[in-house]
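Undergrad: Just a sequence and a predicted model for now, questions to come.
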Amino acid sequence: MAKKKKNEWLDWIKALLLAFGLAFIVRAFLFAPIVVDGPSMLPTLHDRDQMIVNKFSYLIQDPERFDIVVFHASAQKDFIKRIIGLPGEHVAVEDNVLYIDGEPVEEPFLDEQKDQMKPYQMLTNDFTLEELPGGFEVVPDGHVFVLGDNRGNSTDSRMLGVIPMDEIIGKTSLIYWPFDRMQLIGKEE
């Protein structure tokens, strides 16, 4: 009887160790939760939205324009922003229009904000990549240019410069909390 109880406890301990080990592997290498902190991605993401970060997506594919990514902004802080410029591209904004390599690019996720603006209002000040930290003519290899959707209230590549790909934790597109906001966020949103 005592031996049976001991084996039962041993089985439970093995099962728990296996579960913790799998949870650690999933969180460390595949997926992790993140909480949106602040208004920089409004209206797409709200303060305190909870999301899942896909940590392995950029191991098997290149980043794409308008992906929403989480990256290390400093040793203590991670930011969530949208990829706007890819390696080898020139980025500029003039009169609320994004230009990539001199061509205007639609940003459908900003349509709601633009519709609510007064005619003289600006989402962001005009800029060119050369005027920003780093003074690059194009986004360097291994880097991306990111902006928050709430252009008037976002610390992004306009202040931080281009973001090295090795600082990107992963891509995110799933809001899982609060329940009334549960959704997949696409590039067009």
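TA: Thanks, I have the structure now.

Undergrad: only C-alpha atoms for contact and neighbour calcs from this point on.
TA: Noted.

Undergrad: Next, find the distance separating S57 from Q183.
TA: 19 Å (Cα to Cα, to the nearest Å).

Undergrad: same deal with I169?
TA: Distance of I169 to Q183, computed by Cα to Cα: 21 Å.

Undergrad: In the protein, which helix is the longest?
TA: helix 2-25 (DSSP state H).

Undergrad: Can you get me a residue count around G85?
TA: Neighbour count for G85, taken as other Cα atoms under 10 Å: 27.

Undergrad: and here's the other structure:
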Amino acid sequence: MLIEYLIILTFTFSTASGSGLHGPCEGNEQCGTLDTYCKNGICVCKDDFVVFYDHCVQLATPHIQCMHKSNCIAILGQKGFCKSHKCVCKSFHHFYNNQCIKSKGLDEQCDNDHQCYCGQDCNDKIECAKGICACKYGFKVYRRRCIPDGNVTNVISSLPSLPSSICNLKPDSTSRLLPMIFFIIKFWHL
């Protein structure tokens, strides 16, 4: 019984995290490290990111040339540093409003939307909701990222089409039908 549990736990962990940086892949969704994509069968850092140990760190944009860490700190704040003569944000930080700020992942405490980060391509899909970083409405968590929630799209597309006569009503007669239209949509959603 214990062996079965360990096998299931290991399998769940490996599918949830995906391939690491420089790991094998067949598509972008298999790359588990933030800000990576699949290129020629290997997970690599996206444009405007560079390798730093086992993950990708974000370059300042536009790119800022540097010779020493102090050049970057003066521009990006205390969380900037110099890597390969370009200013980047330290690990677990991202570039926002010309500064490197601490990234807050899904389910972490936050004060503002800009603190929440689940990858560069996820910025418009995550928010700080009630003090916790979460996927915005219409998105769901998948491998520490927010992806479109097909169920939301399916609910909207499955709503019954209203007769064209309702759409052509004059404003004064529509006001009497709004509660009925709301009821139809609400009833259909249940």
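TA: Okay, I see it. As the structure is a prediction and not an experimental result, all values here were calculated from the model.

Undergrad: Any idea what the TM-score is?
TA: TM-score for the superposed chains, counting by TM-score structural alignment, normalised by the length of structure 1: 0.26, backed by 87 aligned residues with a Cα RMSD of 5.6 Å.

Undergrad: which other helices and strands contact the longest helix of structure 1?
TA: The helices and strands touching helix 2-25 of structure 1, judged by 3 or more Cα pairs under 8 Å, 6 or more residues apart in numbering; DSSP states H and E, number zero.

Undergrad: who's in contact with that helix?
TA: Outside helix 2-25 of structure 1, not one residue touches it by Cα atoms under 8 Å, 6 or more residues apart in numbering.

Undergrad: C-terminal to it, what's the next element?
TA: Per DSSP states H and E, the first helix or strand lying C-terminal to helix 2-25 of structure 1 is strand 31-35.

Undergrad: Which positions within that following strand qualify as buried?
TA: Going by neighbour count (16 or more other Cα atoms under 10 Å), the buried part of strand 31-35 of structure 1 is 31-32, 34.

Undergrad: tell me the angle it makes with helix 2-25.
TA: Using axes from the mean of the first three to the mean of the last three Cα atoms, to 10 degrees, the direction of strand 31-35 of structure 1 lies 70 degrees away from that of helix 2-25.

Undergrad: by contact count, what packs against the following helix or strand past strand 31-35 of structure 1?
TA: Next helix or strand after strand 31-35 of structure 1 toward the C-terminus (DSSP H and E): strand 50-54. In terms of contacts (3+ Cα pairs under 8 Å, 6+ apart), strand 50-54 of structure 1 is packed against strand 31-35, strand 168-177.

Undergrad: any idea of the angle strand 50-54 of structure 1 forms with strand 168-177?
TA: Using the same axes, to 10 degrees: strand 50-54 of structure 1 against strand 168-177 is 140 degrees.

Undergrad: And the next helix or strand past strand 50-54 of structure 1?
TA: Following strand 50-54 of structure 1 in sequence, per DSSP H and E, is helix 57-60.

Undergrad: Redo the helices and strands packed on strand 50-54 of structure 1 as CSV? Include distance to H143 of structure 1.
TA: Listed next are those as CSV, based on distance: least, Cα to Cα, whole Å:
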stretch, distance to H143 of structure 1
strand 31-35, 22
strand 168-177, 10
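
Undergrad: Walking through structure 2, point out its helices one by one.
TA: Under DSSP H, structure 2 gives helices at 2-17, 69-76, 150-157, 164-167, 171-189.
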